[in-house]
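Undergrad: Model the following, please.
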Amino acid sequence: MCGLCGSFAHGHWSDGVASNAQTPTAERARRAAVANAALAPFGLTLKSWGGRYVLSSRTGKAAVVEGFGDLWPAAEKLGGRSCDPLDATVLARLELGA
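TA: Here you go, the predicted structure:
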C-alpha cells in the first residue's frame, strides 16, 4: 500500500479478521503466536494486549506496537540489531514449526 492510501486507512492491511477466527481478540492472539516463531531468533516475544501488541526483549525492555506495520522497526530498535523476518534461517525455523 502506498503512503497516501495508508493515510486514509485505519490500521494495517493485516488487521482484518480471518474468516475462521472467533473474535478479533482471538485473531490477534493467534497472530502473536505465529509472530513469536519469527521473533524468537532475535530474543523477542510478542503478546496481544488491549487491541495492540507488546513486544518484549529478554532483558525486560518492552514497547507497545500498534500493529504488524510497526512490528519489525520496533523489533530492530528494541533488539539493537537488524531483524529480517525473511532471513533463510528464520524461514527454515518457521517451516519446522519452531
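
Undergrad: make it CA atoms for all contacts and neighbour counts henceforth
TA: Will do.

Undergrad: Can you name the residues in contact with stretch 55-70?
TA: Here stretch 55-70 makes contact (C-alpha atoms under 8 Å, 6 or more residues apart in numbering) with 11-12, 14-15, 43-47, 51-54, 71, 74-75, 78-79.

Undergrad: Please point out which parts of it sit buried.
TA: Leu55, Ser56, Ser57, Ala62, Ala63, Val64, Val65, Gly67, Phe68 (16 or more other C-alpha atoms under 10 Å).

Undergrad: Equivalent analysis for stretch 66-83, please.
TA: Gly67, Phe68, Leu71, Trp72, Ala74, Ala75, Leu78, Gly79, Cys83.

Undergrad: before we go on, could you also do this sequence so I can check it against the first one:
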Amino acid sequence: MCGLCGTFGAADHWTDGLGEGAALSPSAERRRRAAVANEVLALYGLKLTEWANRYTLTGRTGKSAVVEQFGAVWAEAERLTGRTCDPLDPAVIEAMEARQYAGRRG
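TA: Now for the predicted structure:
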C-alpha cells in the first residue's frame, strides 16, 4: 500500500490519521511518532524531528533530508546511510529489547 500512495498522488499517508477520540493534536502526534521512530533510527545513527508538518531526518555527518510523510522515513534513512534500514530486522529487534532490558535494570 505505501508504494501506491505516491503513484496515485495521495497527499496524505495512511499513518497521518489520528485514531478516533485521540487526545493529541496532529503536530503532537507527529512528534510522538518521531520519538518512537528515533528508538530504532538511533541504531543507524539517524534522528527524526517533526518540523512544519513534515519530518527532518538527520545523520551523524550532518546530512539531512525533509520527509513529507512518515511512510517515507525508512526509504530516506536508507538513502542517507547507504545501507538497508529495516525496523523489523531481527538484529534491530534484539538490540531494542536489550536496550529496554538495560533501561529497566539501571
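
Undergrad: Let me see the TM-score of these two.
TA: Once superposed, the chains reach a TM-score of 0.85 (TM-score structural alignment, normalised by the length of structure 1), with 98 aligned residues with a C-alpha RMSD of 2.3 Å.

Undergrad: In structure 1, what residue spans correspond to strands?
TA: Assigned by DSSP state E, the strands in structure 1 fall at 44-49, 52-57, 62-65.

Undergrad: Report the buried residues of the first one.
TA: Neighbour-count burial for strand 44-49 of structure 1 flags Leu44, Thr45, Leu46, Lys47, Ser48 (criterion: 16+ other C-alpha under 10 Å).

Undergrad: circling back: can you convert the buried residues of stretch 55-70 of structure 1 into TSV and add a column each for distance to Gly3 of structure 1?
TA: Below are those laid out as TSV (distance: C-alpha to C-alpha, whole Å):
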residue	distance to Gly3 of structure 1
Leu55	25
Ser56	28
Ser57	30
Ala62	27
Ala63	24
Val64	22
Val65	19
Gly67	16
Phe68	16
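
Undergrad: Quick check: the aligned residue for Val17 of structure 1 in structure 2?
TA: Superposed on structure 2 with TM-score structural alignment, Val17 of structure 1 falls opposite Leu18.

Undergrad: My read is that that match contacts Ser27, right?
TA: No - in this structure, Leu18 of structure 2 is not within contact of Ser27 by C-alpha atoms under 8 Å, at 10.6 Å.

Undergrad: show me the contacts for the spatially most central residue of structure 2.
TA: With distances taken as C-alpha atoms, centre = their mean, Ala37 lies nearest the centre of structure 2, 3.9 Å away. Ala37 of structure 2 is in contact with Leu48, counting by C-alpha under 8 Å, 6+ apart.
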